[in-house]
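>>> Need coordinates for the below:
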Amino acid sequence: IETDSKNRTVTLPTVGKANLSHPGQTAAPVPFSITLKECNATDAIKANLLFSGATTKGQPYLANKTGNGKATNVGIQIVKADGTGTPIKVDGSQANSEKAPDTGKEQNGTVIQPRFDYFAHYYATGAATAGTVEAAATFEVKYD
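Below is the predicted model of the structure:
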């Protein structure tokens, strides 16, 4: 895994609660990538990611932390950056089946840096209240 893909923070901009007033509404997409390194072509084709974080099993978003000053009825959703907006499961139940594309860095025909591209955005579970939003996820690289 590339150094800048480890322990990264994706910061979303501030949005008004009016932008998240109905369940399923999303706002403020921010792109991010996870890049693997030193993969041979065979491993790069098999690589996929498994995300885990605080959520209700099967729900398509990371839960906001609770406490003083935290917004309610809003979480963070991760979606594929392939134009489909397909949500990534973040409860650890299923590896992302998206295969990483070749980033063009090759040595003797061997892919060495496949990259997974995503967007993170706010996701309303109801009418959001004002406050901060903070969620965390981890990922594992799986080779199927």
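
>>> alpha carbons only for contacts and neighbour counts from here, please
Noted.

>>> Make sure Val90 is actually in contact with Leu49.
No. Val90 lies out of contact with Leu49 (C-alpha atoms under 8 Å); the separation is 10.3 Å.

>>> Neighbour count: those two, which is higher?
Val90 (28 against 22; other C-alpha atoms under 10 Å).

>>> Please report the distance of Thr84 from Tyr118.
11 Å (C-alpha to C-alpha, to the nearest Å).

>>> this one as well, want them side by side:
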Amino acid sequence: MPTLSIYLNLINFKDTKMITKRRIFCFLPFMITPGAYAASAGTVEFNGEIIAGTCTIKSGDVNKVVTLPKVSSENLKTSGSTAGSKVFTIEVSNCATTINGVTAHFEAINGTTGYDVQTNNLTNDVVTDATATPPVKAAGNVQIRLFDKGGTTQVQVGGTDGAFVRTNAAHEATMEYVASYYATGAATEGTVHANVAYTLAYN
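Predicted structure coming up:
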């Protein structure tokens, strides 16, 4: 980073007081600005790897629909509570022999929409419309949270948090996940709908 050196010439100390004050005042902003800028400097380093092999997602799991059970808002009265969990699987086949394990990397639709950056949950995209036939009412304070197999470890949108599943002798694997309602406050009745994209990650 380039540095800026400031020198105050005080040799002519017999100059008037007005001139001396004017010189110091002019140099003061330049003395503050470089220090403030340098304090906020940093770096970000990224590492990754692209491989040639892949697995094939089985046709029934390419565009999957998971229907969560109907639950009462009484089960979602407080922020952080979950209810109505549903297990779903994603199956792959024809995995390259160089692949030892596979997992789903869940991503926001178009990279930016459909998730909450604070909770890393999927957001309800239903819009209330009383004029629709039949009328549409969105459930309030409800999101969808994804969990790894067993339903205890959150799989965050944008994070490869799911456990890698080893491929079997037939070069296939079945990944298991759990979806659940998640309350961000006292839930109110209505419809819930969310979308998430995913790609396969390997080890």
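
>>> Any idea what the TM-score comes out to?
The TM-score (TM-score structural alignment, normalised by the length of structure 1) is 0.84; 134 aligned residues with a C-alpha RMSD of 1.7 Å.

>>> who's more crowded, Thr84 and Tyr118 of structure 1?
Tyr118 (22 against 8).

>>> so where does that one fall, helix or strand?
Secondary structure assignment for Tyr118 of structure 1, by DSSP states H and E: strand 115-124.

>>> For whichever residue in structure 1 pairs up with Thr89 of structure 2, which non-adjacent residue is spatially closest?
Matched to structure 1 by TM-score structural alignment, Thr89 of structure 2 sits across from Ser33. Once flanking residues are discounted, Ser33 of structure 1 sits nearest to Asp117: 4.4 Å by C-alpha to C-alpha, 6 or more residues apart in numbering.

>>> all helices of structure 1, in order?
41-46 (DSSP state H).

>>> can you give me the strands in it?
Ranges of strands within structure 1 are 26-35, 47-53, 62-63, 74-80, 106-107, 110-111, 115-124, 137-143, based on DSSP state E.

>>> out of those strands, nearest to Asn7 of structure 1?
strand 137-143 (8.6 Å; C-alpha to C-alpha).

>>> Under the alignment, what does Gly35 of structure 2 map to in structure 1?
Using TM-score structural alignment, Gly35 of structure 2 sits opposite a gap in structure 1.

>>> picking up where we left off before, from Gly69 of structure 1, how far out is the residue nearest to Ser33 of structure 1?
Asp117 of structure 1 is 31 Å from Gly69 of structure 1, by C-alpha to C-alpha.

>>> which of those two has more neighbours?
Asp117 (16 against 11).

>>> which one in structure 2 is aligned with the more buried one?
Per TM-score structural alignment, Asp117 of structure 1 is aligned with Glu176.

>>> Next one: that match from Gly151 of structure 2, what distance?
Taken as C-alpha to C-alpha, the span from Glu176 of structure 2 to Gly151 of structure 2 is 10 Å.

>>> Show me the contact partners of stretch 58-70 of structure 2.
Residues from elsewhere that reach stretch 58-70 of structure 2, judged by C-alpha atoms under 8 Å, 6 or more residues apart in numbering: Gly84, Ser85, Lys86, Phe88, Thr89, Ile90, Glu91, Val92, Ser93, Ala179, Ser180.
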